[in-house]
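Asker: Could you look at this predicted model? Sequence included:
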Amino acid sequence: MSHHPAKNQVLASDEFWKALKSEAKEVSEREPLLASYIHSCVYGHHNFETSLSFILSNKVSDDVMPAMAVGEIFNEAYLLNPAMVEAAIYDVQAVVARDPAVSTFLPVLTHFKGYQSLQVHRLAHYLWQNGRKELALFMQSRNSEVFSVDIHPAAKIGQGVMLDHATGIVIGETAVVEDNVSILQNVTLGGTGNEQGDRHPKIREGVMIGSGAKILGNIEIGKGSKVGAGSVVLNNVKCGVTVVGVPAKVVGKPDCKMPCDSMEQNVLQDKAK
């Protein structure tokens, strides 16, 4: 199948939905045991947002908060804030472009918990911004319980963000993650103590953060930089450099302007300073 776009090419909403439905049909025919599941998740819906709402609401609902009630919250948010839907479409395509383990849209939507947890956060953030903080905190809690991803509802996250594997990711209240960033499992964007105010990292566009990295405090990770796996970052990182270690130090430069796209994990291959 070749429904997904080439790198740097993004399908519009209608084209994306057609491609997704085409994939769903092919998978249903190839694997009959999944036909009913895929029909419920994708093929039985008239647009992408109702499909996404159905999938996410069934994931984060519990015995007290039924899927139908959660689905209504998602549907209302998508209706009133179409930018959330656009971001969700962009996120799917970013994962397909960057992750060598996936070549089609459907599994990202139905199975990738990094993608799903990010969309749940988008709803929590929308609720938080609109004064519904208790409901936002409920969504954060369910996100953490279901996906092992704990993102404060106030945290600002752009589009084209990939949470790869995602288990153990923690993002604090005043953190900012700009467009086109890739974050691997067990990453913390945290504070350094119990200080109040703006106390969490700002991750600029194009950054890739390796698994297990801890970025602490109100510091900036510059555009196009790379943080190596297992690093502890306590100071600002300039644009276009690679840092690694405990504490993290500059060891070179990424071999491309957007490390989030290349996903190159071996910092030893980066050019010398």
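Answerer: Perfect, thanks for sending it. Residues are numbered from 1 along each chain as shown.
Asker: contacts, neighbours, all on C-alpha from now
Answerer: Fine.
Asker: Helices of the stretch 1-150 of the chain, residue ranges please.
Answerer: 13-30, 35-38, 48-60, 67-80, 82-98, 106-111, 113-129, 133-147 (DSSP state H, counting those that start in this stretch).
Asker: For the first one, which outside residues touch it?
Answerer: Think helix 13-30. By CA atoms under 8 Å, 6 or more residues apart in numbering, the list of residues contacting helix 13-30 from outside reads 1, 3-4, 34-36, 38-39, 42-43, 47-48, 86, 89, 104-106.
Asker: Check the second one too.
Answerer: Applying CA under 8 Å, 6+ apart, the set of residues contacting helix 35-38 from outside is 24, 27, 28, 29.
Asker: for comparison:
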Amino acid sequence: MDDLTEDLVASGDDPIWRQIQSEAREEAEREPLLVSFLYAAVLRHATLEEGLSVILANKLQSAELPAILLRDLIYDALADDGSIRNSIRADLLAARTRDPAARGYAQPFLYYKGFHSLQTHRVAHALWSRERHALAAHLQNRVSEVFGVDIHPAARIGQGVIIDHATGVVIGETAVVEDHVSLLHEVTLGGTGKERGDRHPKVRRGVLIGAGAKILGNIEVGMGAKVAAGSVVLRDVPPHTTVAGVPARVVGQCTVAEPALDMDATFPFSVDAGAGI
């Protein structure tokens, strides 16, 4: 998000929430069967945080943690942390601008499990940071069961991140994902075995990671790099390069500063000319 948008949110003028409510009203007129849902999730709420808390609580509720308690837990975490509020809106902007299937802001807000998984992780990470480890682990478990996305609460994830389709995504405890990163489904940011300590990948700003890519170990994927679908990355990836293969190796240079913003998962076919990494 830019500074102007952050200032508007801080002052109580939230253009993204106004847009979501406008889109929800239009959708309610087109589809009467969704009127009650749209009212409960969007139209009755004064703020984005209130609506998101209801959506996540209804999806993640369990016998152990019913929706009414979960809603309050999530809302308190969102309301107390300005960085989370800014991250939510940056993630919505990423989904709106990078996913060609997104029709406005309301669609990802209401229906995209990648977005929902990421925002629940932000709550779990806040709990983990306050040493409420058991509750954070409970949220991680529920997200894994409901959405098929497993993100350790200690993992650090920046703003403007999109997890497209999301199914099968795994992000380990010591992983770092910086701002403006795009990940597709079945991506793993994992370890290589039973090593202890800092053992997961560090993904720098603007990186695009294709579907099914596995990045393993305490390695760095440099700023503005691209990892092709199905690749297995075991060594550092230089900034602004494209890597592909099993094991992955450099197959070309990226033509844009932040491939994550373009979402172009193609890469050069002259793999034989690539340099190993």
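Answerer: Yes, it's here. This structure is a prediction, so every number in the text was calculated from the model and none was measured.
Asker: and among the helices of the stretch 1-150 of structure 1, the most buried is which?
Answerer: Most buried of the helices of the stretch 1-150 of structure 1, by mean neighbour count (mean count of other CA atoms under 10 Å): helix 113-129, with a mean of 23.
Asker: now it, how far from the chain's geometric center?
Answerer: The chain centroid and the centroid of helix 113-129 of structure 1 are separated by 9 Å, computed with CA atoms, centre = their mean, to the nearest Å.
Asker: so what secondary structure elements neighbour that helix?
Answerer: Contacts defined by 3 or more CA pairs under 8 Å, 6 or more residues apart in numbering; DSSP states H and E place helix 113-129 of structure 1 against helix 48-60, helix 67-80, helix 82-98, helix 106-111, helix 133-147, strand 149-151, strand 162-164.
Asker: what about the fourth one, how far off from structure 2?
Answerer: If I follow you right, that is helix 106-111 of structure 1. Overlaying structure 2 shows helix 106-111 of structure 1 at a mean distance of 0.6 Å from the equivalent residues (mean CA distance after the TM-score superposition for structure 1).
Asker: again with the second one
Answerer: Taking mean CA distance after the TM-score superposition for structure 1, the mean distance separating helix 67-80 of structure 1 from the aligned residues in structure 2 is 1.0 Å.
Asker: Pull the distance from that helix to the chain's centre.
Answerer: Using CA atoms, centre = their mean, the offset of helix 67-80 of structure 1 from its chain centre is 20 Å.
Asker: what's the answer for the third one, then?
Answerer: Distance, stretch centre to chain centre, for helix 82-98 of structure 1: 9 Å (CA atoms, centre = their mean).
Asker: What of the last one?
Answerer: Its chain's average C-alpha position is 5 Å from that of strand 162-164 of structure 1, according to CA atoms, centre = their mean.
Asker: With structure 2 overlaid, how far apart is it on average?
Answerer: Following the fit onto structure 2, the mean deviation recorded for strand 162-164 of structure 1 is 0.3 Å by mean CA distance after the TM-score superposition for structure 1.
Asker: Can you tell me what sits against the next helix or strand after that strand?
Answerer: Downstream of strand 162-164 of structure 1, the first helix or strand assigned by DSSP states H and E is strand 169-171. For strand 169-171 of structure 1, contacts defined as CA under 8 Å, 6+ apart pick out 148-152, 155, 184-190.
Asker: Export those residues as a markdown table, with columns for distance to residue 209 of structure 1.
Answerer: Converted to a markdown table, the contacts of strand 169-171 of structure 1 look like this (distance: CA to CA, whole Å):
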| residue | distance to residue 209 of structure 1 |
| --- | --- |
| 148 | 18 |
| 149 | 16 |
| 150 | 17 |
| 151 | 16 |
| 152 | 19 |
| 155 | 17 |
| 184 | 6 |
| 185 | 9 |
| 186 | 10 |
| 187 | 8 |
| 188 | 10 |
| 189 | 10 |
| 190 | 14 |
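Asker: got TSV for those, with distance to residue 53 of structure 1 and neighbour count too?
Answerer: Listed next are the contacts of strand 169-171 of structure 1 as TSV, based on distance: CA to CA, whole Å; neighbours: other CA atoms under 10 Å:
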residue	distance to residue 53 of structure 1	neighbour count
148	20	20
149	19	27
150	20	22
151	19	30
152	21	22
155	21	19
184	25	23
185	25	22
186	27	21
187	27	25
188	28	25
189	27	27
190	29	20
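Asker: Go through the residues you listed and say which is closest to residue 208 of structure 1.
Answerer: Minimum distance to residue 208 of structure 1 across those is 8.2 Å, recorded for residue 184 (CA to CA).
Asker: from the contacts of helix 35-38 of structure 1, which is closest to residue 194 of structure 1?
Answerer: residue 24 (47.7 Å).
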